[in-house]
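Quick one: sequence and predicted model below, then my questions.
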Amino acid sequence: MIYFAPEARRRYADLGLSGRAGYFASRSAAFGRASADLVISTFYNFNPGFVRKAIDGAWDAATPQQVLDARHAAASEALRRAEIHELPALGEVVALTRRAVEAACEHVQGRPLFAAHAALPWPEEPVLQLWHAQTLLREFRGDGHVACLLSEGLGGLESLILHAATGEVPVDFLKASRAWPADEWADTAERLRSRGLLDGDALSPEGGRLRQHIEDRTDRLALPAYAALGDADCERLAELASPFGRKVVDAGLLKVG
């Protein structure tokens, strides 16, 4: 939710980070003064030129620590607006997710975004502890997903187009947020059709099988975090976490724009 919450945009703008600079700087600030090349390599499916333009001058406007502080303050403000801090199961959900994160921390190799965020100190506020834990679990899975895409020979734009072809996310949102030129998108889509992975703008049966294979492998790579909880506590976490997700959605924290 931190990438959509207006609280975050306002705080980044106060630091002089406007537009997408706030997104790229805030997510990469755990690296320190991350170069555009580092952001391009770890964020994977964004147009490299777009990333360079957004990150250029970001660390002259604000230090990584200032950006991290703004990100945490925005997360706290937004989640409190959603009344996450009032949910009675907060303490148990924090404990379960932190156990999962601590298990994941035994597997940092090859997971740069996760490793960078795992090195940050844990917040003291319970609602921020939960947000930090969820951020870490997200990056843990995300780094594994990138590894799967690489192993299947899918570049950033190819993976993005296949994602769009599932219909799970509006294609206009993906085009606008990742900022690939229309001609590059069209040319890459045609190459995917020639490989038999697309049927028009939708996944072909072969493309669907490849997507499912990648998702299944990604899930397997994320298992070390959740295996530490065992089946019973994973089910308990899923049960307890449902009202948290509902409050985030109801508060509009996932709305674009």
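Looks like it came in fine.

from here on, contacts and neighbour counts on C-alpha atoms
Fine.

gap between the residue lying farthest from the centre of the chain and Glu206?
Here the centre of the chain is the reference, and by Cα atoms, centre = their mean the most remote residue is Ser194, at 30.2 Å. Distance of Ser194 to Glu206, computed by Cα to Cα, to the nearest Å: 12 Å.

need the strands for the chain, in chain order.
Along the chain, the segments classed as strands by DSSP state E run 198-199, 202-203.

Highest mean neighbour count out of those strands?
strand 202-203 (a mean of 21; mean count of other Cα atoms under 10 Å).

Mind listing residues that contact that strand?
162, 165-167, 197 (Cα atoms under 8 Å, 6 or more residues apart in numbering).

Can you lay out these as a markdown table showing neighbour count and distance to Ile2?
Below are these laid out as a markdown table (neighbours: other Cα atoms under 10 Å; distance: Cα to Cα, whole Å):
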| residue | neighbour count | distance to Ile2 |
| --- | --- | --- |
| Leu162 | 23 | 25 |
| Ala165 | 23 | 26 |
| Thr166 | 17 | 25 |
| Gly167 | 12 | 23 |
| Leu197 | 24 | 33 |
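
Alongside the first one, take a look at this:
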Amino acid sequence: MSHPQAKTHRMSEFTESIGTVTFSGIPNEGFLALGMRNYWDGYFAGRAAPLGLAPAEVVHAVFYNFADGEVARHIPWVWGKTTPEEAIAVRERGSAAALRQMIGDLADSSGLARAADLATRAAVSAPIEGRALYAGLRALAVPEEPVARLWHAATLLREHRGDGHNIALAAHGIGGTEAHVLCALAHGMRPEEFGRIHHLPKPQLAAVIDGLRDRGLVNAAGGFTDTGRATRERIETLTDELAAPAYDVLSVAELDELIAGLEPICAAVDAAGD
């Protein structure tokens, strides 16, 4: 069953809220306890773990949007401190604990359990082809505890959409660092201020921006051209279209119920994040 793009895009906002609790304090503390040197060690260990002992080059390709050399500072070093199996367990345990802390009494509500069930049905039904990270996550056991199950489902849906986003970027000839520049401009920020690329050496970032300018996507002042804005809009639309099949398994009423059930949960998560 095909659903309106507005609804499937709304689901992407919800899965982003829930899925990214993985990158908060409690999961990070769990990874530091394993001997990780910093936040990014834990990030790469936890997120790459479903790929097994993949080399840095493979993780770089799958994650798509890190600058050259960034993955290799952590992979394979982290596998000298933990295993993919342990990293998966620490990530799930810490993420479920963080989500439970953020949403309070909602964690034990029947509404959350129902949302977890509906989200899981969608999360395990999406197409795997071309989605390497999603496929790795699909191979993992689905948690039984409702809060952990909801987090797991949101992570599956988030990474499925992310894999599709990489497909859309590649189809439009946009590299990972270039994607961050376009994202910064879409949010009204200068690329030098954007969190995922502000740390890059100035000449390296300037070269990326110059390349986008040479292709007519960025103007002389460093903002979007009409072509650049239209290109990003096409990428975002294609990303939504590639994510939509995950929800085909749900009826109209079920997707509406899932959206309604996630509204208060994600509002609590977002408020905790603020």
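Yep, it's here. This is a predicted model, so every value here is computed, not measured.

if we can go back for a sec, which one of the strands of the first structure lies nearest to His107 of the first structure?
strand 202-203 (33.0 Å; Cα to Cα).

Where in the second structure does that closest one fall?
Counting by TM-score structural alignment, strand 202-203 of the first structure lines up with residues 223-224 of the second structure.

returning to that earlier point: just so I know, which of the strands of the first structure lies nearest Glu235 of the first structure?
Of all these, strand 202-203 comes closest under Cα to Cα, at 32.1 Å.

with the second structure superposed, average distance for that closest one?
Superposed on the second structure, strand 202-203 of the first structure shows a mean distance of 2.1 Å to its aligned residues (mean Cα distance after the TM-score superposition for the first structure).

Also stretch 210-218 of the first structure?
Stretch 210-218 of the first structure sits 0.7 Å off on average (mean Cα distance after the TM-score superposition for the first structure).

Centre of the chain to that stretch, how far?
With Cα atoms, centre = their mean, to the nearest Å as the basis, stretch 210-218 of the first structure stands 17 Å off its chain's centre.

in it, what's buried?
210-211, 214, 217-218 (16 or more other Cα atoms under 10 Å).

Filter these down to the ones in helices?
210-211, 214, 217-218 (DSSP state H).

Might you report the residue contacts of the equivalent of Cys183 of the second structure over in the first structure?
The alignment partner of Cys183 of the second structure in the first structure, by TM-score structural alignment, is His163. Shown in contact with His163 of the first structure (Cα under 8 Å, 6+ apart): Val169.

about what we covered before: export the contacts of strand 202-203 of the first structure to a markdown table and append columns for distance to Ala238 of the first structure.
A markdown table is the format used below for the contacts of strand 202-203 of the first structure (distance: Cα to Cα, whole Å):
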| residue | distance to Ala238 of the first structure |
| --- | --- |
| Leu162 | 28 |
| Ala165 | 28 |
| Thr166 | 25 |
| Gly167 | 25 |
| Leu197 | 34 |
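
what's the closest of the residues you listed to His107 of the first structure?
Nearest member of those to His107 of the first structure, counting by Cα to Cα, is Leu162, at 28.3 Å.

What is the burial count for the counterpart of Gly110 of the first structure in the second structure?
Under the alignment (TM-score structural alignment), Gly110 of the first structure pairs with Gly130 of the second structure. Each residue near Gly130 of the second structure was counted by other Cα atoms under 10 Å, and the total is 13.

Helices of the stretch 101-250 of the first structure, start to end?
Here the stretch 101-250 of the first structure has its helices, by DSSP state H, counting those that start in this stretch, at 112-118, 126-151, 156-165, 171-178, 182-194, 205-227, 230-250.

average gap between the fifth one and the second structure?
Put plainly, it is helix 182-194 of the first structure. With mean Cα distance after the TM-score superposition for the first structure, helix 182-194 of the first structure averages 1.3 Å from its match.

The second structure: which residue goes with Gln134 of the first structure?
Matched by TM-score structural alignment, Gln134 of the first structure corresponds to Ala154 in the second structure.

ok, now which ones touch the residue opposite Pro84 of the second structure in the first structure once aligned?
Counting by TM-score structural alignment, Pro84 of the second structure lines up with Pro64 in the first structure. Pro64 of the first structure makes contacts with 25-26, 29-30, 32-33, as judged by Cα under 8 Å, 6+ apart.
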